[in-house]
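**Student:** just to be clear, the model below is a prediction. Sequence and coordinates:
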Amino acid sequence: MLTFDLFTSPTLGYAVITLAFILLVKSLVKPTYPSNIPPFPARPYPILGHLPYMMKGQRVKIQEWRKTAGDIFSLYIGSRLYVVINERKLIREALVANADALSNRPPVPHFEGSTSGVLFTNGLIWKEQRTTSVSILRSFGMGKSSLASKISEEVSEYLKALAQLGGRPEDASILTQNSVSNIICSIIVGKRFDYHDPFLIAFLESFEKQMKAAQNFSPVKVWPWLRHIPGNFLNSKTLNRESHVVIEQFCGKKGRMRFMTAHAATHLAPNCNDDDDDDDDDDDDDDDDDDDDDDDDDDDDDDPELMYILPYYLNGLLFFTTVCDKFIEQVTKDEDDMPECFIAQYWREMNKMKAKGKSTTLNVEHLRWILFQLFFAGTDTTSSTIMWYMYFMLRHPQIQEKVYHELSEVVGVERAPDLQDKTKLNYFWATVMETQRLASIVPQSLPHLCIADVTIQGYTIPAETVVLPNLDAVMLDENTWEEPLKFRPERFLDDTGALIKPDSFIPFSVGRRMCLGEALANSELFLYISALIQMFELQPSVEGQPPEVSFVEGPVCPPDRFEVRFIERAASETA
């Protein structure tokens, strides 16, 4: 394959310099905005805007800027204007009082899923997809006892797996993620997977790798053309290879090539499943493929086609739709005998609308992305919260014992807690709320697109501005919460011990686009954590030395890995 050196190929060198000059001019000639837009916390760089300031972490930097720039400030991400809102009343003013102008999502460059599903769609498409999804989830008993029984069954398997550790120190994050993902799997496909199932393990490992890729800042993700610059510019080739590994776990080399070639040609999410007509040819070529593995690896790094379509799956989103395709195919292969699950109900509703000749946005493309979005929203957030809860209990053993004492008095030890116990376990639920507040696992809500000029706190937010609600600033606001960085469940209880929910407690955001899975998440958190504390005493890996960890930067921020010893309470009380 031909290669070029930037400094020995004049044509390519001139092209790169010319393109850089055009981008520089474009960045300097920004759209004219009103003079009273929110202030900038720092001077933006040419072309990059404020991105270089956030190279070491967006979350911490935005918090620093809040202290210097105030409750509302502007940023340039590239040449795009963003407005960050950091105060509870202002967030509600933006997302509730000005909902008509601020309920849209901005387009996500280089991500096909931004026009499908529920999270990123707008207008009539979003309304129908959200209404249908919520209706289906409610039919499964979201937030009710019918779904709670499924969650409890999964919790039972989770506790058995923890008991099998025999009190040895263990990082429980993968097991917790596996278990929580089974709740979503049971909803979307009507089945759960064994924790040692190769598919589940590979799927979640791939998911984690791609989420890590999404956490790291790289200008290559903002300007994909940078991948065409020869050499390992800005680490783009390394990111390329890491993504190839993930694709091959499910598709193999040939499947990966079909995956990427099909997408480059059609810009549609492909299906990695081999066509029946290709099976024989694939089998015949297996030996040749194996012989050429090493050569393929070298060639792939410099393949311009791979470099072109890399942005479409680098963040791990498009790739997972291929797995969702497999789920859809399995569930709908016999429409007269489909299992009761989200896919089946969506499929029936879609066909019913078509049979009646009604105009509808329900289709397989939207279903595919809804499945991924449900998996992402329902797995990563809940499992991260559970791990943060474990961490805080290790740091505060006296609080852990107080929770256990309340559980013993209200529920006892003869049965597992159920949702009907929730209203009687105020202190326990206060510890969960305090975990959600202090961990603040979703630091910034998904962005909103302003579709008309609005005024917030006297500042004009122009149309086409991206608005970023900073939930971190609200959940950790020292003007609202006394000693906000300390774990104090009592802040959610009044003088009589009754549970209270302050207006500044918004872990699921606010407004029309707030999380649709709040009821499911709360049911999962209650049933998982209450059963966990009822059955086990959580102890650090080294007695008297609780872990001290920070968060992992990303769209969702779990804690760094740490080990726990799960000591069965019956055993510890007997000893």
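**Tutor:** Perfect, I can see it now.

**Student:** only C-alpha atoms from now on, for both contacts and neighbour counts.
**Tutor:** Fine.

**Student:** just checking, Glu205 is part of a strand?
**Tutor:** No - read with DSSP: H, G, I helix; E, B strand; the rest coil, Glu205 is helix and lies in no strand.

**Student:** residues contacting it?
**Tutor:** By CA atoms under 8 Å, 6 or more residues apart in numbering, the contact list for Glu205 is empty.

**Student:** next one: Gly143
**Tutor:** Residues in contact with Gly143 (CA under 8 Å, 6+ apart) are 519-520, 522-523.

**Student:** now with 10 Å, please.
**Tutor:** 137, 419, 517-524 (CA atoms under 10 Å, 6 or more residues apart in numbering).

**Student:** the nearest residue to Thr115 once chain neighbours are set aside: neighbour count?
**Tutor:** Leaving aside its sequence neighbours, Thr115 sits nearest to Thr121 (CA to CA, 6 or more residues apart in numbering; 5.3 Å). Neighbour count for Thr121, taken as other CA atoms under 10 Å: 21.

**Student:** for Thr121, which three-state class applies?
**Tutor:** coil.

**Student:** take this one as well and set it beside the first:
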Amino acid sequence: MEFLGWPTVLLLVCISCLLIAAWRSTPRRGKEPPGPTPIPIIGNVFQLNPRNLMESFKEISKKYGPIFTIHLGPKKVVVLYGYDIVKEALIDNGEAFSGRGILPLTEKLFKGTGIVTSNGETWRQLRRFALTTLRDFGMGKKGIEERIQEEAHFLVERIRNTHEKPFNPGKFITHAVSNIICSIVFGDRFDYEDKKFLDLIVMLEENEKYQTGIQIQVCLYNFFPTIMDYLPGPHKMMIKSFEKVDAFITEIVRRHQESFDPSCPRDFTDAFINKMQQEKGNSHFTVESLTRTTIDLFLAGTGTTSTTLRYGLLILLKHPEVEEKIHKEIDRVVGRDRSPCMADRSQLPYTDAVIHEIQRFIDFLPLNVPHAVTKDTMLRDYFIPKDTLIFPLLSPILQDCKEFPNPEKFDPGHFLNANGTFRKSDYFMPFSTGKRICAGEGLARMEIFLFLTSILQNFTLKPVVDRKDIDISPLITTFANGPRPYEVSFIPR
């Protein structure tokens, strides 16, 4: 004591008291979710397979359980693996997990604007406006159903004009699906030979091609964005491809602004421009947010539905017995003299089950769209700091073997009761769940049902190869699964 001196001892005591008081007043964070030990800077890169991240996550979950932490480079990510933990997070604690997790590549492309990639008040206002406006323009109502039926008629006639010659139906389907969102966002459908429309489709297909082919580069960009910005490679072409789509949409918005009449809004774009003019001081409604929101609607409204339909036809080529049952059910309920409508769905339980099984089986977005926690959060006794990136995986839910026996097998019985009626499942969440559930879910489900039933009402599918050689396993990309290229002949019924 004499060596230190009383003033020093008193000072140490005071500091200790202050530290104890501060410690007691600070919430105890608790332990964070466990996970494999990361390498400094590198993170867990070498423990993840960029060509099949889901398999990597499956192995990690076996060791650490349904909630674990990984590091993408220096970025910490909490992964939620399984129905119970995803439900607990996104539904039971929906507000805390309602943030959008932004990966570097997403930030590069979308700049935190639009519905999908925004956060906070911007996201709330844009999503509320989009849902209200889309309803005003017919989404979920008879009006949009009639638009889809009309487009389905155009698609059927276009297919009929192929005269049973084999072809890849992807382009036809993409054109038809894109026209639905065009009619909502831009006010009118395009003729299938319209040059501007074809230019847009080419840009979308180009963007999809790059996403499909550069899984490793996408992962590396998200791990090390600063370095990858200086390196050449296909990721640069993907960014340029997206910029072309952005420029195309921006030009359409500019023309809408020039011809805008506030007394007669023609479409979603006009409604947004009207909102911008009414609330000039509102920073959430700008030309940039309009452009990004339009891109969100276009990409989400085209990609998911067209991929599901393309994949669904491939699966039916592999399983003619399933197609035959659908034909019989459609003939019995709808007949050949009128177009299928949404009111028919409850009377077509087998067809409805097949559509649900297609969506479950293809597992379109296995990783889901990343989330983030909006505040410091506790989940199953684990502490998750505010803004932590969250991967609430969909694949383990859609592939759950207890809910769906033999999940790797395509089986419409997964959605049928013993008496043949349709069976609902809480595990069916291809559009995610909670506050960030896809805003276009209703539109997508309506399109998939009406397009598929219209095609099968009019045609029988004929493969160009032996059915045993048809491969319906997914073509895995970084973020989404898709069907392998194929051709089919449509035989009029």
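**Tutor:** That came through fine. Given the structure is predicted, the values throughout are model-derived calculations rather than measurements.

**Student:** from the contacts of Gly143 of structure 1, which is closest to Asn240 of structure 1?
**Tutor:** Closest approach to Asn240 of structure 1 among the contacts of Gly143 of structure 1 (CA to CA): Gly517, at 33.3 Å.

**Student:** trace that closest one over to structure 2, please.
**Tutor:** Alignment note (TM-score structural alignment): Gly517 of structure 1 maps to Gly440 of structure 2.

**Student:** isn't its match right up against Leu297?
**Tutor:** Yes - contact status for Gly440 of structure 2 versus Leu297: in contact at 7.9 Å, counting by CA atoms under 10 Å.

**Student:** quick check: neighbours shared by the two?
**Tutor:** With CA under 10 Å, 6+ apart, Gly440 of structure 2 and Leu297 have common neighbours Ala130.

**Student:** those two: which has the busier surroundings?
**Tutor:** Shown here are Gly440 of structure 2 and Leu297; by other CA under 10 Å, Leu297 has more neighbours (21 against 17).

**Student:** neighbours of the closest residue to that one other than its chain neighbours, how many?
**Tutor:** Once flanking residues are discounted, Leu297 of structure 2 sits nearest to Ile181: 7.4 Å by CA to CA, 6+ apart. If you count neighbours by other CA under 10 Å, Ile181 of structure 2 ends up with 23.

**Student:** contacting residues for Ile181 of structure 2?
**Tutor:** 148, 187-189, 268, 294, 297-302, 443.

**Student:** now, which of the residues you listed sits nearest Thr377 of structure 2?
**Tutor:** For the contacts of Ile181 of structure 2, the residue nearest Thr377 of structure 2 by CA to CA is Ala300; the value is 29.8 Å.

**Student:** what about the strands in the stretch 251-400 of structure 2?
**Tutor:** For the stretch 251-400 of structure 2, the strands defined by DSSP state E, counting those that start in this stretch cover 371-372, 377-379, 382-384, 389-392.

**Student:** where does the longest one end up in structure 1?
**Tutor:** The aligned range for strand 389-392 of structure 2 in structure 1 is 466-469, by TM-score structural alignment.

**Student:** not counting the matching stretch itself, show me its contacts.
**Tutor:** 72, 74-77, 80-88, 90-92, 94-95, 102, 104-107, 443-451, 461, 509-510.
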